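J.: missing the sequence, but the structure's below:
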């Protein structure tokens, strides 16, 4: 009987070796894939961070919210519709548009936060384009309504800009927390 068991030792050794080799190969592939996914996710988060940081900086530097509030006040004070124009001819959301399908690869609530920020930015850009079209005469000013309505529109846009900037800054903080620079 001990002779029968002894004949199985090479077979068991070969099976154990094969199993360990299989596990090692699977582990190497898993680790390599996971590392690539983490690297890609980190790069994507940094791309969004760069684009969003630039957009926040531009909005703050140009002080759109304050200008819109001033225009709202002017409409109320003068009981007239004043026009605000900030031409928006370029696409400032290239990273988002190119990578929207990859949002799900980001950690935590970043996909949701980024989608909210960029949807609000798109809404603001649409409003700015409408105001510019009114300014250059390719659209009627009927969209503005009466002075009170125009004032409310301008005030609402100012609030939306401030809310978008606030949400963008919170998202940037979350990117820094989830993707620290030292984690590379």
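T.: Now that the structure is in, tell me what you want to look at. What you are looking at is a predicted structure, and each value in this text was computed from that prediction instead of being measured.
J.: switch to C-alpha atoms for all contacts and neighbour counts from now on
T.: OK.
J.: show me where this structure has helices.
T.: For the chain, the helices defined by DSSP state H cover 2-62, 64-78, 94-99, 110-136, 147-178.
J.: tell me what the shortest one is packed against?
T.: In other words, helix 94-99. helix 2-62 (3 or more Cα pairs under 8 Å, 6 or more residues apart in numbering; DSSP states H and E).
J.: relative orientation of the helix it packs on and helix 147-178 in degrees?
T.: 140 degrees (axes from the mean of the first three to the mean of the last three Cα atoms, to 10 degrees).
J.: other SSEs contacting helix 2-62?
T.: Using 3+ Cα pairs under 8 Å, 6+ apart: helix 2-62 touches helix 94-99, helix 147-178.
J.: buried residues in the longest one?
T.: Yep, that's helix 147-178 we're talking about. The neighbour-count check on helix 147-178 (16 or more other Cα atoms under 10 Å) flags 147-162, 164-165, 167-169, 171-172, 174-175, 178 as buried.
J.: got a list of what the residue most central in space within the chain touches?
T.: The residue lying closest to the centre of the chain (Cα atoms, centre = their mean) is residue 114, at 3.0 Å. The neighbours of residue 114, taking Cα atoms under 8 Å, 6 or more residues apart in numbering as the test, are 168, 171.
J.: here comes the other one, which I'd like you to weigh against the first:
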């Protein structure tokens, strides 16, 4: 290791790596679906003082399932993905149609499950990088609607300006939780 100067910089300058961009190691285990309880504070911040009393603010439910939920809503958010298969030609992709299932429970709790996508080149699960603002906006909107807060309908067309949704690569479609699934059945 090169010796450090007094300012903490290497005397030899920045270290660079030649060749192809390295693929990131995901900070989480690859999975077909994720929950993000660490973003609950952003949900509460967005709900606080906005027609939702502090005593009515929900808690995040780590273990609740759709069988126990009093309300469910399937929608979409935005996210970026990276293929971690070193030999794959597809490096990364973005999607405006990432399935999310928002659940409300009778004990004033909620959770939201985000469904992963597969790489179109090699069919490996992607490393999901959530666009937090999209997630927070969708969850807050739904929680307010369920709380009876008058909300303006949000004009939203995720297909506008983007590729058609590839249901065969969407983990939400595979379990009937993506509203753009080609095989989606209303009784799920």
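T.: That came in fine, so what should we check first? Keep in mind the model is a prediction, meaning the values are calculated, not measured.
J.: now what about the TM-score between them?
T.: Here the superposed chains carry a TM-score of 0.24, computed using TM-score structural alignment, normalised by the length of structure 1; 71 aligned residues with a Cα RMSD of 5.3 Å.
J.: Give the burial count for residue 133 of structure 2, as a bare number.
T.: Using other Cα atoms under 10 Å as the criterion, residue 133 of structure 2 is surrounded by 11 other residues.
J.: wait, is it part of a strand?
T.: No - under DSSP: H, G, I helix; E, B strand; the rest coil, residue 133 of structure 2 falls outside any strand and is assigned helix.
J.: And it, how close does it get to residue 139 of structure 2?
T.: Going from residue 133 of structure 2 to residue 139 of structure 2 by Cα to Cα, to the nearest Å gives 10 Å.
J.: shared neighbours, the two?
T.: Common neighbours of residue 133 of structure 2 and residue 139 are not found (criterion: Cα under 8 Å, 6+ apart).
J.: how about residue 144 of structure 2, secondary structure?
T.: What three-state DSSP gives for residue 144 of structure 2 is helix.
J.: Count the neighbours of it for me.
T.: Using other Cα under 10 Å, residue 144 of structure 2 has 16 other residues around it.
J.: Quick check: it vs residue 174 of structure 2, distance?
T.: When distance is defined by Cα to Cα, residue 144 of structure 2 is 29 Å away from residue 174 of structure 2.
J.: again, but for residue 60 of structure 2
T.: 25 Å.
J.: The two - which one has more neighbours?
T.: When residue 60 of structure 2 and residue 174 are compared on other Cα under 10 Å, the one with more neighbours turns out to be residue 60, at 21 against 17.
J.: wait, what's in contact with that one?
T.: For residue 60 of structure 2, the contacting residues are 37, 40, 109, 110, 111, by Cα under 8 Å, 6+ apart.
J.: right, and out of those residues, which lies closest to residue 94 of structure 2?
T.: Relative to residue 94 of structure 2, the closest of those is residue 37; by Cα to Cα it sits at 22.7 Å.
J.: For residue 67 of structure 1, grab the count of nearby residues.
T.: Neighbour count of residue 67 of structure 1, defined by other Cα under 10 Å: 16.
J.: nope, residue 35 of structure 2 is what I meant
T.: Using other Cα under 10 Å, residue 35 of structure 2 is surrounded by 15 other residues.
J.: Which residue comes closest to it once chain neighbours are left out?
T.: residue 113 (5.0 Å; Cα to Cα, 6 or more residues apart in numbering).
J.: Quick check: what element follows the strand or helix carrying residue 98 of structure 2 along the chain?
T.: For residue 98 of structure 2, the host element (DSSP states H and E) is strand 92-105. Going down the chain from strand 92-105 of structure 2, the next helix or strand is strand 109-115, by DSSP H and E.
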